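Engineer: I would like to see how this sequence folds:
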Amino acid sequence: MSYIRFRKHYLHIPYLVLAVLEFGLLFAIFSLLTLFLTFAGIDHAPMSVDLVSALLFAVILSSGTLAMGGYLAMVHESLSSLFFRTLVAYCFVGGIGLTVLYMVMPTADPGSANLFWAVILASLAVILLRLVFLRIVDSEQVVRRVVIFGAGDFAASLLEEYETNMKALGVRIIGCIADTPTRSVADDKLLPTPRDFYEFCRQNKVSEIVVVQQERRRAEGGWLPVPELMECKLRGIAVTSGLEFYERELKKAKLDMVHPSWIVFSEGFKASKSRALAKRLLDLVISLTLLTVMFPFIILTALAVFLETGRPILYSQKRVGMLGKEFRIYKFRSMRQDAEKDGKPRWASTNDDRVTRVGAFIRNTRLDELPQIYNVIKGEMSIVGPRPERPEFVSELKEKIPFYDTRHYVKPGLMGWAQLKYPYGASVEDAKGKLEYDLYYSKNHSLVMDFLIMIQTVEVVLLGKGVR
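Structural biologist: As a prediction, the model looks like this:
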């Protein structure tokens, strides 16, 4: 097993190990640099302060890496992109965090020159560590070898997702075993049906069988080797449903595989009064703090909108909230006043000509969303949750997308899991893709997951992801 489940959220052990190694490396670099400067007669700070400073240095820079999505993004990037992302995480995000920290705790400040060399050395060391990690996690000695039982459309879709995302997770899908005469998988991905499933898995070092069958398999002469799968499971080989595999590896619920019994009988989708109260208190604390910190930016944004296009400064829309209750959401206006002069709602498009120059900037930086702090304080929204949609679009999407209404059993939020994992939604197909992540959040949401989403949203804001 290469994963653990913490508070209903799957965490991959290799990346947890990498995070621990990076933390230790950051702590060691800062400590050794301090010792060197002390023995060289350059720095005379007490060791007790240096150890605290090293610990805080490691915590802040590790948080910067998490905020910039450094752990999973690095597997898709070139060396130059990895270097750039690390510098942004350490020099910019980490730099801001350390600056704020040293304002609060000036005794922990090692000095600008010392801090500069510590960050540079840490960046280079961490990049080397990650390159070694990528080589190891993709090696045959460590990788998890997986067989798919099924060769229909679901299996073909899973193989496509694997090529794009799952290789990075230390997964090696060696092929598919057909369950029906009708196949959607390429011939080079098909494996001969084994006479002895357990012996086949043992010889090929298979650690998991993922059952990915179409609903129509019985009508088409499909089969499911239940005794063989039972033997494999009882002898230590994991047998997993396709839906569970998607949830664990890609943190989403594959909508084509979702069925009502999964929602009814799964351990998730639990409403908790105590958690709702804790989440509400956290929302109030964060929203009031955010309002205080961002108040100067709110004034400047309002002024910029007014100077470019006049009134109204704010733009409001009806949105669908928890349990289908409609409420009015507020934003700084980023489009022309006549953006919907015909009265018909329109999806935002790439390079939308209705967006003003100021509007483009505040959309990229998410400043246009700041008035929604009022909706959070009022209780209509949460800091974290599925993004609320317009009633006109909800009516259409409920007809075209199964289980779409399930997202309305969780309070909508300023930021969400789908916004981290899926680009801007501007069509029914995009809404379907986002719903897969919203379903995962609805099933597994916790305060720990909310904190992870808040931290990782930094990357979305800084890099302008998912903006149209």
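
Engineer: alpha carbons only for contacts and neighbour counts from here, please
Structural biologist: OK.

Engineer: which residues sit against stretch 419-430?
Structural biologist: 347-349, 397, 400-401, 431, 433-434, 437, 453, 456-457, 460, 465-468 (C-alpha atoms under 8 Å, 6 or more residues apart in numbering).

Engineer: To check against the first, give me the structure of this:
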Amino acid sequence: MVRLFKHYVPHAVLLLGLIDCGLLLLSANLAWSLRATQIGMDPGLLADRLAMLAGFTFVVMAAMISVGVYGSDALRSFRFAAARLLVAVSLGLIALALLDFVLPGHTFWRSTLLYAMGLSILFLMLNRVVVGGILGASAFRRRVLVLGAGVRAGRLKALSEDPGSGLSIVGYVDMNEGRPLIAEAVARSAISDLSAFVANLGASEVVLALEERRNALPLKDLLRIKTAGVHVNDFSSFMERETGRVDLDTLNPSWLIFSDGFSAGRAVSSAAKRLFDIGASSLLLALSFPVVALFALLVKLDSRGPALFRQTRVGLYGQPFTILKLRSMRIDAEAGGAKWAEKDDPRVTRVGRLIRKIRVDELPQVWTVLTGKMSFVGPRPEVPTFVDDLEDRLPFYAERHMVKPGITGWAQINYPYGASIEDARRKLEYDLYYAKNYTPFLDLLILLQTLRVVIWPEGSR
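Structural biologist: From the prediction side, this is the model:
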């Protein structure tokens, strides 16, 4: 994987994206040349339209990221990828057509965009067939040797067997003399030179998956492997990189303290984040006011009670604040105290079901963003009762409050809506990853991919 601004991007995704960028530039240029030829106009110099070509590519690429074109499902299923590509290119072309309407003469003609749309879909589909098929082959997967043959090694084996995985495990070494859980594991005592064994397998990375590390670290072996040019990784760091979440099952305080993350040098990033929140929330409040007013009226007409729902939530550093949402439940929904939402929750009203599905109920939270209690991106704020319970049950739960809560977040786009302790545990793993690796780049990625969750609701309740 390649680390971009503290976030890991698979090599296959990065390569596929770079080729897509080139193909979009080619499509846009061919479309311009074709349309110019049709009307008997000189296409002009390529340098004169580079800005327009780059603008076209940027908008369509943003749309592709937004709808999940580079997600694991799209990478392993051509039909899935084709559907997402059609939606992405269509959304990109609509955005460019609107831009052409607002700024006539500064962008592509709308007739040229139609040609660009057809060529883009053709080239991008071919790229999925040719390059996507090659990247999916085992030859392009990272070759990993696992030191360990217990439960952790078993988890790595299951991870490697996922069709969307970018790794191939070439062997397991049982570092103990007990009975291994991995049947094919080779006993350490049967290997005279572990460094040579790694080289013979052609492994590019070694992962330490020991169940008990105390007094058991094979330091001499690891040093030889490392100095031979092979990357050595511990289990927790490897899982964080591969899954995009912090693994609570193996997490310990020393790893959090000594691993990269929670940088004090992000003060500038935080200031930029706040400026974006102020500007975007002000604009969104102005644009969405008619929509909120309309649905607030529908909420009032549909059921008894106020249109807006106010509730205390836990924010930055554990401080309480009041959240605003369009009411989607009956007014007696929490008569017996706060409860987890359920599938097909009977407390949800008819209009509430609709506004939850299209996420309109979240729009009033933009005011909370403007006042500084929330951000657009961050962990989902929970009610104090749930927080007290989860802090008792889940380790490191309080650490998620070291960043400002958000309307959308890394957990929301990666894990479906959950209403149980186990769901809260899995979402905490994503929240800790965000808190540990926050950058404006990750915020941008989350904001773009939130569109995918809105278009294809994944477990909204």
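
Engineer: Selection in PyMOL covering whichever of the contacts of stretch 419-430 of the first structure are buried, please.
Structural biologist: A single PyMOL command selects the buried members of the contacts of stretch 419-430 of the first structure (16 or more other C-alpha atoms under 10 Å):
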select buried, resi 348+397+401+431+433+434+437+453+456+457+460+465+466+467+468
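
Engineer: Which of the contacts of stretch 419-430 of the first structure fall in helices?
Structural biologist: In helices, defined here by DSSP state H, the members of the contacts of stretch 419-430 of the first structure are 397, 400, 431, 433-434, 437, 453, 456-457, 460.

Engineer: Whatever residue of the second structure lines up with residue 395 of the first structure: how many residues sit nearby?
Structural biologist: Taking TM-score structural alignment as the criterion, the aligned counterpart of residue 395 of the first structure in the second structure is residue 388. Residue 388 of the second structure has 13 neighbours, counted by other C-alpha atoms under 10 Å.

Engineer: so who does residue 388 of the second structure touch?
Structural biologist: With C-alpha under 8 Å, 6+ apart, residue 388 of the second structure has no contacts at all.

Engineer: before we move on, back to that, between all of the ones in helices among the contacts of stretch 419-430 of the first structure, which two are at the greatest distance?
Structural biologist: Using C-alpha to C-alpha, those reach their maximum pairwise distance at 400 and 456, which is 31.0 Å.

Engineer: For residue 261 of the second structure, what is the corresponding residue in the first structure?
Structural biologist: Under the alignment (TM-score structural alignment), residue 261 of the second structure maps onto residue 268 of the first structure.

Engineer: again, but for residue 284 of the second structure
Structural biologist: Per TM-score structural alignment, residue 284 of the second structure is aligned with residue 290.

Engineer: Quick check: closest non-adjacent residue to that match.
Structural biologist: In this structure, residue 290 of the first structure finds its nearest non-sequential neighbour in residue 373, 8.0 Å apart by C-alpha to C-alpha, 6 or more residues apart in numbering.

Engineer: Over to residue 407 of the second structure?
Structural biologist: Residue 407 of the second structure's closest residue in space is residue 376 (C-alpha to C-alpha, 6+ apart), at 5.1 Å.

Engineer: That's all I had, so thanks and see you.
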